[in-house]
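Colleague: Got a predicted model here, sequence first, then my questions.
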Amino acid sequence: MVVRAKIEREIQKHILKKEWDKAISLYQDLIDAGGESGDVYNRLGDMYMKKRDRASATEKYLKAIDLYVKDELYKNGTAVCSKMLRYGIERPDLYFRMAQLNAKLNLGFEAVRWFNMYLKNDSTLECLERFINEYKEMLTLLSNHELLHERVKNIYIKVGIKLEGMDEHFEIKKEGVSEKEKEFLLSAVTSAKAYIDEEHKGNRDKEIKIYRDMKLYKQAIGVLQQQLRESPDDMETMKLLGLCFLEDHKPRLASKIFKHIIENRGLSHETGEEIRGYLDTAREKMKYVTT
């Protein structure tokens, strides 16, 4: 304790003189002397920010958050996350950590808000396996908030957006993924489908929109094809089907649909131009399709 107190006094002297490198070196000595804590890594991150070394600061801040979580100092963890965001350090895992910490603080609405922000980020999949246990823990915590049941259900749907095609991802990376983890991840898509069946059965327009929002294009295509069997001349349904084929990386099928629509003589000039634009996009994408 005497050694740590002495090091901390020396650190403060260097901070007052704005000698950041010397302060950082002493913080490392403090850690080596058994002084590892969220507070120490938080302050170490501050020193690196003073030096404008954002990469090193980020590393230390994230370590501080992990230690705060370990020590159940959740408010401290949210403070560090908020500080990083104020500094413009935008990372999808920060949104996730804010959701996790707020869930542990029993702040359900805040947890949901941050988790929704996390799920909107295109890089979510990269963080998915790292946080698999936290996902399960957090969704369990949130499910205990009766007033949040609808929002939590929507979160499962949004998780489904990111997990569509996850089966293939797991096949590529076979090691380190247990059957229970895989079962949990894929249950998100099942939950999404159950939500659609329960809430929007018979409302095909809403069903198609939800599937497209979730990037579950195969399901959307199935509903649209059923609609066309019932109304073969419905141009709007054909257009949506073509767009779904495009979104599902099937430009050849999309091209056939758009050509068929253009052949219809009853199209307005404006609609014709719109469909020709889609057809051009499909043809351009066909250049990069080998099968």
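Modeller: Great, that's in hand.
Colleague: all contacts plus neighbour counts: C-alpha atoms, from now on.
Modeller: Noted.
Colleague: Please identify which helix or strand holds Ile157.
Modeller: Using DSSP states H and E, Ile157 maps to helix 149-163.
Colleague: Of all the residues in that helix, which ones are buried?
Modeller: 151-163 (16 or more other CA atoms under 10 Å).
Colleague: Format the residues you listed as CSV; extra columns: distance to Arg4.
Modeller: Shown next, in CSV, are the buried residues of helix 149-163 (distance: CA to CA, whole Å):
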residue, distance to Arg4
Arg151, 47
Val152, 46
Lys153, 49
Asn154, 49
Ile155, 45
Tyr156, 47
Ile157, 50
Lys158, 47
Val159, 45
Gly160, 49
Ile161, 49
Lys162, 46
Leu163, 47
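Colleague: Among those residues, which one sits closest to Ile89?
Modeller: Using CA to CA, Lys162 comes nearest to Ile89 of the buried residues of helix 149-163, at 22.7 Å.
Colleague: Is the closest one in contact with Thr124, as I believe?
Modeller: Yes: using CA atoms under 8 Å, Lys162 is in contact with Thr124, at 7.1 Å.
Colleague: about what we covered before: what about the helix holding Ile157, distance to the chain center?
Modeller: 11 Å (CA atoms, centre = their mean, to the nearest Å).
Colleague: which strands and helices sit next to the helix or strand just after that helix?
Modeller: Per DSSP H and E, the first helix or strand lying C-terminal to helix 149-163 is helix 166-172. In terms of contacts (3 or more CA pairs under 8 Å, 6 or more residues apart in numbering; DSSP states H and E), helix 166-172 is packed against helix 179-199.
Colleague: okay, now the one to match up with it:
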Amino acid sequence: MSDKSSVIKEAQKYIARGQIDKAIAEWEKLIKDYPDGNTYNTIGDLYLRKNDKINAVDSFHKSAQFFRHEGFSLKALALYKKILNINPSDSDALFSLGELNEEKGFTKDAIKYYLASADNLPKGDKKEKLLEIYEKVLALSPAKISLRNKVAEIYAKEGLMADAANQYIHIARLYSENGDTEKSLEYYHKTLDFQPVNREAILEINYLYERTGNLKQALEQIEEATTRLPQDMDIHLRCAEIYLTDKRIEKARECLRKVIEVEPANVKARNLLGDIYIKEGNREKAWTEYLAALDGMILDEKYNDAITILESFKDIDPLETGKRLVSLYRQLGEQVQVANELISLGDIFTGKDMQKEALNCYKEALTINPGDDSLRAKVNELEKEVSKEYISIKAEKSVDEAIIEADMSLKYGLYESVKNLLVPFKESEPENIDLHERLKTLYIHTGDKEQTITECLILNELYKKAGDSAKGEQIIKEAFEIYPEEPRLIGMAVVSQDTVSPGKPLEAEAIHKPAPDKEVMDVFNEFKKGLEKELEKDDHKTHYNLAIAYKEMGLIDDAIREFQISRNGQKWLVSSSTMLSTCFIEKGLYPLAIDVLKDAIEKVEDQDESYWAMKYDLAEVYEKNNNNKEALESYIEIFEWNSKFRVVSDKIKQIKVKVGDSVEKKKTGRKDRVSYL
């Protein structure tokens, strides 16, 4: 490595003697070891002294680049201006000055230098560099039409037709914004010269024709467009609008039906067709069209438009409009309106002799307006009527049936339903182990530690009484894990530190049953063969219980066989189908799970909470099977029924990320309308 000070002294000696070349050689020797912007600048000055402008400019460029890299933009700026004093047409210096001015926010100066750089580009790399410069200028001055024209011409010469068309579209928009219709039409037509089926250009030309009163020309142009783009529903929709403007109603209706056939949930098409029916005085048909468009309006968050339509058609379909208004007002957080609509719905249900549904509406309205005495009186009166019916139904249900139904409700998280099903049997079936096991699981899920411990203590006694002390001890260990400080457990069992985790809640599925050993399985298989011979095909209850037992033992194939038999009984259809789908999911057979759930959903008549829980299960299986569009449609349907059900809102957001918003726009219509309560 050279000694810096000695090299500098040597170079200065040569300069003093007028030996410029030797001085430059010394400085270049120094710069190899000590690169520096000032050194490059000194070398440039030396080259300039000997009138070597080319090497001088090259050194000044290197100096400027060094200073820019080091963050000294003002020094770089001065050097580029120094270069321009030597060579005013230096394209690189002009471009760099454009960049420096852009960085400082001096837009006008940046554009001036960029354009000067473009004008002075050397011929060799002119086209690519020219486009780069023009793109920079357009970014700084997007409304500069003359420049866009130049860029479009360059793209056209290079054969980049789509890029050229894009620039002409932009110019046409600018002219349209400035009110120059003639120029705007000229550039939209230029776009079509490069892209004959450019939808935006076709539609904008049509809008301009209509705006300027050239309806005949607009009709001819859009009719031709429908033949060029027969699959483009936006073109057909625009054609319908022009026909309506020209009062050619049947032609418009024909176009709209074509759009709806392809896109049943197209909001604009449905609304236009609804408007036609309104003008014809056919409000029932208009309501049918508006109803089909409501889902899309809600997804687009056009809540006020949706509310206006619903309010307008209350006299046509008070039940459907009422349900949807309740759902909308809930989403908007307008509780007063929610209460009013619930009361109106309750009155409608009462008139239809649907007391249970009416009671649900009134009770929910009462939670919003607890001080409404007349509403409270309605609730009290209806509760008496409904309770009689409820007691009658309860009297017919056995404990085994209640436990099976509770299993289904537990799976779907319907904890209040589980409680209503099981608690009434505590007095009549105090020693039923299955009953208390389900109650224990219920209280674990709901986080009720005190009731969980109570059920653990009861189960401990019942298992000991049945001669299964080991199981009783296991139950007490579970109780310790749930609530180690519980006084009722003191002295009942000694639990190791590995077993107890103070304060940690016990998960409902955290306790696994040990797998049966080979000897037990051999005995069980013999028992199974004998049992299956004795079973009748129509003994659906026993087949269901046997399937549950098989599933708990991990015998999934045997469980599938038994669930397939038990689901043939109407009473066992829902529970068996749900469990059967779970078995198929465990085996990764998602298409079979989908078929089972779809079949069960079609056969279910009452759309109660368990129905929607099955819908949710179906959506999840669709998701597992990558049927994202079907999953999204199912989740949206559930959301419309109850936007707070499980995590349906999050599910919709997650699926939209996967499939994109286009799926939402093309969501197909459904035959049956859903409940919004």
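Modeller: On my side now, so go ahead. Please read these numbers as outputs of a predicted model, since none were measured by experiment.
Colleague: Could I get the TM-score for this pair?
Modeller: Here the TM-score for the pair of chains, by TM-score structural alignment, normalised by the length of the first structure, is 0.51; 190 aligned residues with a CA RMSD of 4.2 Å.
Colleague: picking that back up, next, the angle from the helix holding Ile157 of the first structure to helix 179-199.
Modeller: Following axes from the mean of the first three to the mean of the last three CA atoms, to 10 degrees, one obtains 120 degrees for the angle between helix 149-163 of the first structure and helix 179-199.
Colleague: now Ala254 of the first structure: how far from Leu224 of the first structure?
Modeller: 13 Å (CA to CA, to the nearest Å).
Colleague: next one: Phe96 of the first structure
Modeller: Distance from Phe96 of the first structure to Leu224 of the first structure, by CA to CA: 35 Å.
Colleague: Same check on Gln12 of the first structure?
Modeller: In terms of CA to CA, Gln12 of the first structure sits 68 Å off from Leu224 of the first structure.
Colleague: The two: which is more packed in?
Modeller: Neighbours were counted for Gln12 of the first structure and for Leu224 using other CA atoms under 10 Å; Leu224 has more, 22 against 13.
Colleague: Would you mind confirming that the more buried one is in contact with Leu241?
Modeller: Yes: Leu224 of the first structure is in contact with Leu241 according to CA under 8 Å; the separation is 6.1 Å.
Colleague: with the buried residues of helix 149-163 of the first structure in mind, which one is nearest to Glu274 of the first structure?
Modeller: Closest to Glu274 of the first structure, out of all of these and judged by CA to CA, is Ile161, at 27.5 Å.
Colleague: Please determine how far the closest one is located from Lys182 of the first structure.
Modeller: Counting by CA to CA, the gap from Ile161 of the first structure to Lys182 of the first structure is 16 Å.
Colleague: for Asp280 of the first structure, same thing?
Modeller: For Asp280 of the first structure, the distance to Lys182 of the first structure (CA to CA) stands at 39 Å.
Colleague: now do Asp122 of the first structure
Modeller: From Asp122 of the first structure to Lys182 of the first structure the distance is 21 Å (CA to CA).
Colleague: For the two, work out which one has more neighbours and name it.
Modeller: Lys182 (15 against 10).
Colleague: Name all residues that make contact with that one.
Modeller: Contacts of Lys182 of the first structure were listed using CA atoms under 8 Å, 6 or more residues apart in numbering, and they are Phe170.
Colleague: what about it, distance to Gln100 of the first structure?
Modeller: 21 Å.
Colleague: Could you find the counterpart of Ala99 of the first structure in the second structure?
Modeller: Counting by TM-score structural alignment, Ala99 of the first structure lines up with Gly98 in the second structure.
Colleague: Tell me which helix or strand the nearest residue to its match once chain neighbours are set aside sits in.
Modeller: Nearest residue to Gly98 of the second structure in three dimensions, chain neighbours excluded: Ala110, at 4.1 Å (CA to CA, 6 or more residues apart in numbering). Using DSSP H and E, Ala110 of the second structure falls within helix 107-119.
Colleague: the inter-axis angle of that helix versus helix 145-157?
Modeller: 30 degrees.
Colleague: helices and strands around whichever helix or strand comes after helix 107-119 of the second structure, which ones?
Modeller: Toward the C-terminus, helix 107-119 of the second structure is succeeded by helix 126-140 as the next helix or strand (DSSP H and E). Contacts defined by 3+ CA pairs under 8 Å, 6+ apart place helix 126-140 of the second structure against helix 107-119, helix 145-157.
Colleague: Make JSON lines from the ones you listed and add distance to Val259 of the second structure to it.
Modeller: Converted to JSON lines, those look like this (distance: least, CA to CA, whole Å):
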{"stretch": "helix 107-119", "distance to Val259 of the second structure": "48"}
{"stretch": "helix 145-157", "distance to Val259 of the second structure": "35"}
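Colleague: Between these, which one is closest to Leu442 of the second structure.
Modeller: Of those, nearest to Leu442 of the second structure by CA to CA is helix 107-119, at 68.7 Å.
Colleague: quick one: that closest one to the first structure mean distance?
Modeller: Following superposition, helix 107-119 of the second structure is found to deviate from the first structure by 2.8 Å on average (mean CA distance after the TM-score superposition for the first structure).
Colleague: can you list contacts of that helix?
Modeller: In contact with helix 107-119 of the second structure (CA under 8 Å, 6+ apart) are residues 89-95, 97-102, 129-130, 133-134, 136-137, 140.
Colleague: at 7 Å instead, please
Modeller: Contact with helix 107-119 of the second structure is made by 91-92, 94-95, 97-99, 101-102, 130, 133, 137, 140, as judged by CA atoms under 7 Å, 6 or more residues apart in numbering.
Colleague: Any buried residues in that helix, and which?
Modeller: In helix 107-119 of the second structure, counting by 16+ other CA under 10 Å, buried: Thr107, Asp109, Ala110, Ile111, Lys112, Tyr113, Tyr114, Leu115, Ala116, Ser117, Ala118.
Colleague: where's the third one relative to Val137 of the second structure, distance?
Modeller: Meaning Ala110 of the second structure. Ala110 of the second structure is 8 Å from Val137 of the second structure, by CA to CA.
Colleague: What of the last one?
Modeller: The span separating Ala118 of the second structure from Val137 of the second structure equals 10 Å under the rule CA to CA.
Colleague: same check, this time on the first one
Modeller: Noted for Thr107 of the second structure: a distance of 9 Å to Val137 of the second structure, by CA to CA.
Colleague: three-state assignment of Lys18 of the first structure?
Modeller: coil (DSSP: H, G, I helix; E, B strand; the rest coil).
Colleague: tell me the contacts of it?
Modeller: Lys18 of the first structure neighbours (CA under 7 Å, 6+ apart): none.
Colleague: show me what contacts Ile208 of the first structure?
Modeller: Per CA under 7 Å, 6+ apart, neighbours of Ile208 of the first structure: Ala220, Val223.
Colleague: what helix or strand is it on?
Modeller: Residue-wise, Ile208 of the first structure maps onto helix 204-213 under DSSP H and E.
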